[in-house]
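Participant: Here's my sequence, what's the structure:
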Amino acid sequence: MSLQGILDAVTMMDRSVRLARRNVDTLFASILMPLLMMALFVYVFGGAINTGTEYINYVVPGILLLTTGYGAASTAMVVADDMTSGMIDRLRSLPIRSFAVLTGHVTGSVARNAASTAIVILASLAMGFRPAGSVVDWLATIGLLLLYVLALSWLAAGLGVIAKSVESASTLSFFMLFLPYLSSAFVRPETMPSWLRPISEHQPITPVIETVRSLLIGTPLGNNGWIALAWCCGLLLFSVTLATSLYRKRTSR
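Facilitator: Down below sits the predicted model:
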């Protein structure tokens, strides 16, 4: 990457972060919805769900991934807005590298997710979450969540590129919000119907949740750590390739 390319990327990163600060309602929603879901499951459903441990300790790792899903979904809508509002045409008239546009949006997504995740963790501690992980465990958790957020944000950026409107981008990114409900985020997979259990056990989000759960509250890790890394790295590679190729194809018209 050339020096000019790096400078272009930094410029678009700064733009994306400033847009995130101005778009308070999107940031608020990405924080409020996970908090409401956590309160709903802990205070309403938690007493009826047996996970072998305090339910809030069980559910917080899943809520953290749900939070990143809301943040990534907003990335798809922001990219779609740029693609359909004429902003991309304006940027194409400037000497800015094409990859810098998506890089800026992804960076903004990571910044939003970092803020919302920190708030969710603080709220969970106030609600009774008691992690037992060491400093190293927390650093490993942060690293894994960052990798997952990057992969999901690049995928969302690709969806935003192909969306014909902001509304359709929201629809395309719906699975990011829905998939955690089919994982081990809220209940143990063995309590699910026999036809649904394999989906829960072998989808990409479950090993990520189980790895975070192991790091923070000490549940058995097994092979989940390696599987989670493989899923995240594979999804990141696929998403970056998909998003950049779709962007080049659409902007070359």
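Participant: Please count neighbours and contacts with C-alpha atoms only from this point.
Facilitator: Will do.
Participant: what's near enough to touch the residue positioned nearest the centre of the chain?
Facilitator: In the chain, the residue lying closest to the centroid (C-alpha atoms, centre = their mean) is T68, at 2.9 Å. Shown in contact with T68 (C-alpha atoms under 8 Å, 6 or more residues apart in numbering): N113, T117, V149.
Participant: Here is a second sequence; please produce its structure as well for comparison:
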Amino acid sequence: MKSHALVMLRRNAKHIARNPTSVFNAVLMPIVIMLMFVYMFGDAFDVGVDYIDYATPGLMLLAVCYGLGSVATSVNADVTKGIINRFKVMDVSRGAVLTGHVVASVLTNLTAIAALVGVAFLLGFSPSAGLSEWLGIAGIIVLLAVAAGWFTVALGLSAKSPETAGLATVPLVMLPFFSSAIVPAEKMGPGLRQFAEYQPFTPIIETVRGLLNGTPAAGDVIPALIWCVAIAVIGYAWARSTFTKRA
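Facilitator: The predicted structure is shown next:
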């Protein structure tokens, strides 16, 4: 099982490296968005601190979502083109096929976030986090990346074609924009403010923001962990069920 998963991981990593569009969307696009918001719109937002310090946590979580379209497309292509059936003939573990996609997605996310944080420091990002806070940030990001990965794999398996699989991830990509990633939720209008406050990404972003400031709040941490675990469990169960039906 473990060796099968490593083989599937290498396979997915090679596919990602050979697809410049997926690399751009996953790694470079979050940096482009950061430059756009910091330089073009940063002065328009009154957030009480330097805008780069406010926006970086949200953009880190946004980076988790930007490569998901290629993951869903790749998963769906494996099913619709009969590649999964070839793996079955070769006695490759079914779980390894799905796990390979998820782990490749997580590693891509971590690469994108590392690049994003590096650019943020060049732009003046100055967090107050110590070692323990950075470890907490890494933990919550990995947990979210795993949860988003399994949910995306489930979306890819459920779609009828690679094109619709890619489109199915658009709400996940857009959801962080309707959270506290760019501006505080309390500055939004009625309706949108309530949506931002109660959707999954806001407590996760506020947890990362609190850890970077050295002041994490239990009121954000607990909902963030609950959301991440719930999404991971739902995505995993949905993916395994759909995979069994389609493979």
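Participant: residue at max distance from the center of structure 2?
Facilitator: Checked against the centre of structure 2 - C-alpha atoms, centre = their mean - the farthest residue is V89, lying 32.7 Å away.
Participant: Relative to A247 of structure 2, how far out is that residue?
Facilitator: For V89 of structure 2, the distance to A247 of structure 2 equals 12 Å [C-alpha to C-alpha, to the nearest Å].
Participant: ditto for P20 of structure 2
Facilitator: Distance of P20 of structure 2 to A247 of structure 2, given as C-alpha to C-alpha: 29 Å.
Participant: Of those two, which one has the most company?
Facilitator: A247 (16 against 11; other C-alpha atoms under 10 Å).
Participant: I figured that one was touching K81, is that so?
Facilitator: No. With contact defined as C-alpha atoms under 8 Å, A247 of structure 2 does not count as touching K81 (11.1 Å).
Participant: for the stretch 151-253 of structure 1, what spans make up the helices?
Facilitator: For the stretch 151-253 of structure 1, the helices defined by DSSP state H, counting those that start in this stretch occupy 166-172, 174-178, 197-201, 205-217, 224-251.
Participant: Now L211 of structure 2: closest residue in space that isn't a chain neighbour?
Facilitator: Nearest non-adjacent residue to L211 of structure 2, counting by C-alpha to C-alpha, 6 or more residues apart in numbering: E133, 5.2 Å away.
Participant: What is the burial count for the one you found?
Facilitator: E133 of structure 2 has 19 nearby residues by other C-alpha under 10 Å.
Participant: distance of it from I52 of structure 2?
Facilitator: 19 Å.
Participant: Likewise for A44 of structure 2?
Facilitator: Counting by C-alpha to C-alpha - A44 of structure 2 and I52 of structure 2 are separated by 13 Å.
Participant: Between those two, point out the one with more neighbours.
Facilitator: Neighbour count, other C-alpha under 10 Å: between A44 of structure 2 and I52, I52 has more, with 21 against 10.
Participant: Return the residue of structure 1 aligned against that one.
Facilitator: Under the alignment (TM-score structural alignment), I52 of structure 2 pairs with I56 of structure 1.
Participant: Please report the distance of that match from F186 of structure 1.
Facilitator: 10 Å.
Participant: Now the alignment partner in structure 1 of D43 of structure 2. Nearest residue, chain neighbours left out?
Facilitator: Taking TM-score structural alignment, the alignment pairs D43 of structure 2 with G47 from structure 1. With C-alpha to C-alpha, 6+ apart as the criterion, G47 of structure 1 has its nearest non-adjacent residue at 7.8 Å, and that residue is Y55.
Participant: Next, count neighbours for the one you found.
Facilitator: 22.
Participant: who touches it in this structure?
Facilitator: V42, G46, G47, I49.
Participant: Ranking by neighbours, what's the top pick from these?
Facilitator: Ranking the contacts of Y55 of structure 1 using other C-alpha under 10 Å puts V42 first, with 24 neighbours.
Participant: tell me the contacts of the closest residue to it other than its chain neighbours?
Facilitator: Residue nearest to V42 of structure 1 in three dimensions, not counting chain neighbours: I56, with 5.9 Å by C-alpha to C-alpha, 6+ apart. Neighbouring residues of I56 of structure 1 by C-alpha under 8 Å, 6+ apart: V42, G46, S124, M127, G128, F129.
Participant: With G42 of structure 2 instead?
Facilitator: Y51, I52.
Participant: What's the separation between it and R193 of structure 2?
Facilitator: 20 Å.
Participant: and the alignment partner in structure 2 of M33 of structure 1, what is it in contact with?
Facilitator: Taking TM-score structural alignment, the alignment pairs M33 of structure 1 with M29 from structure 2. Listed by C-alpha under 8 Å, 6+ apart, the contact partners of M29 of structure 2 are Y66.
Participant: gap between the alignment partner in structure 1 of G69 of structure 2 and V79 of structure 1?
Facilitator: By TM-score structural alignment, G69 of structure 2 lines up with A73 in structure 1. As for A73 of structure 1, its distance to V79 of structure 1 is 10 Å (criterion: C-alpha to C-alpha).
Participant: Also A156 of structure 1?
Facilitator: Distance, A156 of structure 1 to V79 of structure 1, by C-alpha to C-alpha: 8 Å.
Participant: Looking at the two, which is more packed in?
Facilitator: More crowded of A156 of structure 1 and V79, by other C-alpha under 10 Å: A156, with 32 against 26.
Participant: Run a quick check on the more buried one versus Y70, I expect a contact.
Facilitator: No. A156 of structure 1 is beyond contact range of Y70, at 10.6 Å (criterion: C-alpha under 8 Å).
Participant: ok, average deviation of the one helix or strand S30 of structure 1 maps to from structure 2?
Facilitator: Assigned by DSSP states H and E, S30 of structure 1 belongs to helix 24-39. Its aligned residues in structure 2 lie a mean 1.5 Å from helix 24-39 of structure 1 after superposition (mean C-alpha distance after the TM-score superposition for structure 1).
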